[in-house]
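S.K.: sequence and computational prediction follow.
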Amino acid sequence: MVRMFKRSNGILYVEYMIGTKTVQKSTRLKDTKANRRLIEKEVIPTLERKIILGEVAGTKAKEFKYYAKIFLKDKEHIKTYNQLVSIVNVLNDRFGDIRINAINRAMIKEFVRDRLEINTPKTVNNYLTPLRGVFDNAIDAEAIKHNPCDKIKLPKHTKKSVEPFSSQQVDIILSKTFGWLQTFLAISFYTGMRTGEVLALMHSDIDLKNRVIRVRRSINKGKITTPKTDSSIRDVPIFDGLIKYLPKPSNSLWLFSKEDGKPYAAFSGSKQKEWRDLLKDCKIDYRKVYATRHTFIVSMLKNSDLSILEVAQLVGHTSTQMIIQNYGKFIKGEHLKINRKIKLFTDNSTDSMSQSAL
């Protein structure tokens, strides 16, 4: 009547029938010999007696939005919570009022196909991951036995290459704008700071005496947070070309602030339109404003004496891997600029090692 089994999470479960419905419940015990004996000798006999007496009822599945609410409650601590709320709202629009046990793989696949009409596979996966998490909560509550999102395959995502701006394009862009946007773009181009890091700058972060900008915070979806990683908390140098674009100190705490004195929540809305119109006016193909960061990194790799590790530290990367992977193709052929007059086989240490090896 009652059987015991183990799931992939290493926890022991019991399965039994209530009428025509199969019910699975977690014992919350790990799969050990001692726990198996305990379940066989105490849990199963007790459960079988309750089933016979009619004291056990099956778990009634609730609507999708109920489990989605639980999923969000468990994620309140993460930095991307607001973004996750937006995604779950989309999921609720599609599945919210449907009972969780009535949603099958065919419905999930249809949702995925619809999203792929407007989003890349990478973005669709951002919907599929929390969707899978909602169904996992339903499994934990024993409302369903299997996750309908399992083994849903997405097309391979080919990441679109972000083209950096040329030095001539940077000059044109900065010459054709003014005010806050000119300051924002100049800092972005000359420091490689992330968009959220630039928006979160305070006047006190700009140290002209020591010629550095202190990166101590970021803004993500209107929320002021620490930068992306520990290595992102850094000081970046103020190059000569940037000085003329830096504003004078003002009464405002923030370098870029709204009329109410608060910082801008994101580079979006009217700001995004102003950026798009600027590129159109400059007759430059549209790129996301994040391309300013790519432009800085490529320029540093090509024109400075810094090593790849030093460039990575300058822009707040945790390692050189991201630099090599994302920007190596833009400096292809730089090795051919090497001085041809270098004498390779005249080093004394090399000669001595060669002689000793004979």
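M.R.: Yep, that arrived. Residues are numbered from 1 along each chain as shown.

S.K.: going by C-alpha atoms from here, please, whenever you check contacts or count neighbours.
M.R.: Fine.

S.K.: return the set of buried residues in whichever helix in the chain runs longest.
M.R.: Longest helix in the chain, counting residues (DSSP state H): helix 121-140. Within helix 121-140, the residues scored as buried using 16 or more other CA atoms under 10 Å are 121-122, 124-125, 127-128, 130-131, 133-139.

S.K.: again with stretch 229-245
M.R.: Here stretch 229-245 shows 232-238, 242, 245 as buried, counting by 16+ other CA under 10 Å.

S.K.: coming back round to it: right, and the helix or strand after the longest helix of the chain?
M.R.: Using DSSP states H and E, the next helix or strand after helix 121-140 towards the C-terminus is helix 167-175.

S.K.: what's that following helix packed up against?
M.R.: The elements that helix 167-175 packs onto, with contact taken as 3 or more CA pairs under 8 Å, 6 or more residues apart in numbering; DSSP states H and E, are helix 179-191.

S.K.: what are the contacting residues of the helix it packs on?
M.R.: 170, 174, 193-195, 198-199, 236-239, 241-242, 245-247, 256, 292-293, 295-296, 315 (CA atoms under 8 Å, 6 or more residues apart in numbering).

S.K.: in strands, which of those fall?
M.R.: The strands, defined by DSSP state E, take in 236-237 from those.

S.K.: and the comparison structure, right after this:
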Amino acid sequence: MGSIRVRESTQKLFFDFHYLGKRCREQTALENTASNRKKLESILKRIEAEITLGTFEYHHYFPNSPRAKEFTRQAEVQRAREAHDTPLFEAFSKDWLDEMKIQWRQSHISTVEGTLKNYLNPYFGEKEVGRITKKDILDFRASLAKVTTRSEKHLSASRINRIMTPLRMILSEAANRFEFSSPYHGIKSLKVPRTDVEPFSIDEVKQIIDTVRPDFRNYYIVRFFTGMRTGEIDGLQWDHVDFKRRQILVRQALVQGRLEYTKNDGSFRTIEMSQLVVDALNDQKKATGKMNFVFCTRTGSPLNHNNITKRVWYPLLRHLGLRKRRPYQTRHTAATLWLAAGENPEWIARQMGHTTTEMLFRVYSRYVPNLTRRDGSAFERLLLTEFDSSTHASAEEVFNEK
């Protein structure tokens, strides 16, 4: 049984009762009078009756109590257990997405919404989150491997992993909230083949720059010699070009037609401009200097990279007889050219927006034979020196002398 008690230090009345195995003491602002006691005792009777019936909602009576949120969650879990019931996947995933939106860029929100609409809800929507099994998940992933795209290709391992990520997050949150073991536990991502970079040689770059349409010459000079990502150069505005310090300030990117902040802290960076880039941007300013975007349409709107790729980039490669490669290879080209020129790897990493130099050596070193001096040339010179000094001695004689 609960009771109404008085706190000696303040002479204010407070509730003292037990709920879900815990003692609860909730302070009131009422003075210790007979009428106030009678009023609170009436409320306490209702509380105890609702606890007995299983309908008590702690936050309805004590909305400002630190315990309200905790008890509300426990009550939900208890009711779900008693009813052997959890929300349907589609309803729960909607609540989950609404809670997560504040953390994500709009482009990522759109991607997750598309994944839910096209893949997850059609398969899991009518299932209770607490009744989804590991077999359900594995069957769903197997079904994705049979899906074909518009170009009649199967979904890649990387694409399947991206579809599975929201599912893992949703089930993990549901498991925490309703206290069951996530069925996703132990399921690993599909192994993704390493993507090989295909940078252009300096001769190929020169061919492209010399041949491309004049109105896109500056665009591709900046792409090839700054290492900017597609969204970064398409979202570049004149406010972020500092001619005095010869710097490009990468602060935003154009993603799905919207300007958004850069995707991570490393991408938020300053690029040092070479003279070739400075000259290209000075020339570009004559054409678009009165617009907001550095590279834009005649009306000032940003470029549509898919349109440019299909109408300018691929036709140009075909015309030059060069192997078809995505425009993103201009970024890889910048990295390999800087490395081949002997620039400091840490400086290159900052230019590229990498937080460490590890990716440079892992991804690009094979395109620069003398980058790490691990190409066998040092050993080759040693042998040549030894054999030259041996005046026609055989290899066996030289090594026997050693």
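M.R.: Sure thing, it's come through. Predicted, not measured: the structure shown is a model, and the values here were computed from it.

S.K.: TM-score of the superposed pair?
M.R.: Here the TM-score for the pair of chains, by TM-score structural alignment, normalised by the length of structure 1, is 0.70; 295 aligned residues with a CA RMSD of 3.3 Å.

S.K.: could you pull out the strands for structure 2?
M.R.: 3-7, 12-19, 22-31, 241-242, 247-250, 252-255, 258-261, 269-272.

S.K.: distance of E26 of structure 2 from A49 of structure 2?
M.R.: 18 Å (CA to CA, to the nearest Å).

S.K.: correction: I187 of structure 2
M.R.: 46 Å.

S.K.: count of neighbours near L236 of structure 2?
M.R.: Neighbour count for L236 of structure 2, taken as other CA atoms under 10 Å: 25.

S.K.: and it, what does it touch?
M.R.: 250, 252-253, 293-295.

S.K.: for it, what is the corresponding residue in structure 1?
M.R.: Using TM-score structural alignment, the equivalent of L236 of structure 2 in structure 1 is L201.

S.K.: how far off centre is stretch 226-233 of structure 1?
M.R.: Its chain's C-alpha centre and that of stretch 226-233 of structure 1 lie 14 Å apart, by CA atoms, centre = their mean, to the nearest Å.

S.K.: quote the end-to-end distance of it.
M.R.: End-to-end distance of stretch 226-233 of structure 1: 8 Å, with CA to CA as the criterion.

S.K.: next one: stretch 387-396 of structure 2
M.R.: 11 Å.

S.K.: what range does it cover in structure 1?
M.R.: Aligned using TM-score structural alignment, stretch 387-396 of structure 2 spans no residues in structure 1.

S.K.: could you do stretch 351-359 of structure 2 as well?
M.R.: Counting by TM-score structural alignment, stretch 351-359 of structure 2 corresponds to residues 314-322.

S.K.: what stretch of structure 2 does stretch 281-297 of structure 1 fall on?
M.R.: So stretch 281-297 of structure 1 sits over residues 319-335 in structure 2, by TM-score structural alignment.

S.K.: show residues contacting the matching stretch.
M.R.: Contact with stretch 319-335 of structure 2 is made by 197-201, 207-208, 223-230, 309, 313-314, 317-318, 348, 352, 360, 364, as judged by CA under 8 Å, 6+ apart.

S.K.: buried ones from those, can you make that a PyMOL selection?
M.R.: Per 16+ other CA under 10 Å, the buried members of the contacts of stretch 319-335 of structure 2 correspond to this PyMOL selection:
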select buried, resi 198+199+200+208+223+224+225+226+227+228+229+230+313+314+317+348+352+360+364
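
S.K.: closest to T385 of structure 2 out of the strands of structure 2?
M.R.: Nearest of the strands of structure 2 to T385 of structure 2, taken as CA to CA: strand 269-272 at 41.8 Å.

S.K.: after superposition, how close is that closest one to structure 1?
M.R.: Strand 269-272 of structure 2, aligned to structure 1 and superposed, deviates on average by 3.0 Å (mean CA distance after the TM-score superposition for structure 1).

S.K.: my guess is S232 of structure 1 meets V315, correct?
M.R.: Yes - using CA atoms under 8 Å, S232 of structure 1 makes contact with V315 at a distance of 7.2 Å.

S.K.: relative to I160 of structure 2, how far out is the residue most central in space within structure 2?
M.R.: Nearest residue to the geometric centre of structure 2 (CA atoms, centre = their mean): K263, 6.9 Å. In this structure, K263 of structure 2 and I160 of structure 2 are 22 Å apart, going by CA to CA.
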